[in-house]
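> sequence-free structure coming up:
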């Protein structure tokens, strides 16, 4: 959190207008920021094939009771996904427990094949991104938008 403050990213910037329009065009509602994080090498690794959202960094509760129950039974939830280039696709949402003390929500499925490949010029280790939640349709299907906030720092 201190690092975001040093970068001038606390409070987090608003969602860019292009994403708002895309989500509104899909009939999206209930837009809220889930997490602001640094991209890690593991988020880009084809072997890992996932974007993690550590529960300790998640800013708000965003699942309903049915969704929580599905994830607790290790079921996958298919979600709408808006990539940094404002391309709409689908991914899977899972919950992974790492040991007894750490858990993460995970976006996976065609994560590396589609999202990382489509956005490889902008998604680098230490890039700051936000993941926003929205809901679509009469069944309020989960959707997420991945917004690039800032390029990664060069060391």
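Received it, and whenever you're ready, just let me know what you need. Not measured: the values here are computed from a predicted model. Numbering: from 1, shown residues only.

> can we go C-alpha only for contacts and neighbour counts from here?
Fine.

> Double-check that residue 27 belongs to a helix.
No - Residue 27: not assigned to a helix; according to DSSP: H, G, I helix; E, B strand; the rest coil it is coil.

> number of nearby residues for it?
Close neighbours of residue 27, defined as other Cα atoms under 10 Å, add up to 14.

> nearest residue to it other than its sequence neighbours?
Sequence neighbours aside, residue 136 is the residue nearest to residue 27 in space, at 5.8 Å (criterion: Cα to Cα, 6 or more residues apart in numbering).

> Comparison target, given below:
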């Protein structure tokens, strides 16, 4: 009884006592929002790095010196320019394709065409008739056509029409996997001509079929 009055004086009501509520523990793991549109959370997109073409130094040897001497002094040609140095791939020797491919990205010089010639080749069916000097320093009897093909990621100049016959005639020098050079020059009539020479034999010879 005395305890009741003492508690009442102190203002303590036992039946009104409430235990403290437990604290709510908040998660510290916050969701990471995307940093840019289209980026999935927790995943990074790989950046596509375009392939770079490794251009080796142009070969200078007896073959190239004889070619330059013959074109300049023998044929009285002008504007002699190295257009491309490349490997003669299997696709360059196939009869069904009948063309020499010269990717623009691999050109040593892209100044061998006049403005008028560029405009012709920029047309959808544009082509220029050219004469080609072979690796034996003999002008091939039949003309070829220079065209410009637009691919998905690049552009290619191609020598077509009679290329297969020209290459077959010079098969012993223009072997598959050999390193060749293509030069441009102007004849006495100022028309565009090309010269094709083998500057390095293939390290491994490939069986050369006509397929």
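Arrived safely, thanks for sending. In this text, all values refer to a predicted model and were calculated from it rather than measured experimentally.

> on that earlier part again, return the residue of structure 2 aligned against the residue nearest to residue 27 of structure 1.
Structural alignment (TM-score structural alignment) places residue 136 of structure 1 against residue 187 in structure 2.

> returning to what we had before: the residue nearest to residue 27 of structure 1 contacts residue 25, doesn't it?
No - checked against Cα atoms under 8 Å, the pair residue 136 of structure 1 and residue 25 is beyond contact range at 10.1 Å.

> which of those two has more neighbours?
Taking other Cα under 10 Å, residue 136 of structure 1 and residue 25 do not tie; residue 136 has more neighbours (18 against 9).

> Next one: residue 64 of structure 2 relative to residue 2 of structure 2, how far apart?
Distance, residue 64 of structure 2 to residue 2 of structure 2, by Cα to Cα, to the nearest Å: 124 Å.

> more neighbours, these two?
residue 64 (17 against 7).

> tell me which element the more buried one falls in.
For residue 64 of structure 2, the host element (DSSP states H and E) is helix 62-69.

> which strands and helices sit next to that helix?
Under the contact criterion of 3 or more Cα pairs under 8 Å, 6 or more residues apart in numbering; DSSP states H and E, helix 62-69 of structure 2 touches strand 192-200.

> how about 7 Å then?
On a contact count with 3 or more Cα pairs under 7 Å, 6 or more residues apart in numbering; DSSP states H and E, helix 62-69 of structure 2 meets no helix or strand.

> and the next helix-or-strand element following it, which stretch of structure 1?
As assigned by DSSP H and E, the chain's next helix or strand after helix 62-69 of structure 2 is strand 78-87. Per TM-score structural alignment, the counterpart of strand 78-87 of structure 2 in structure 1 is residues 29-38.
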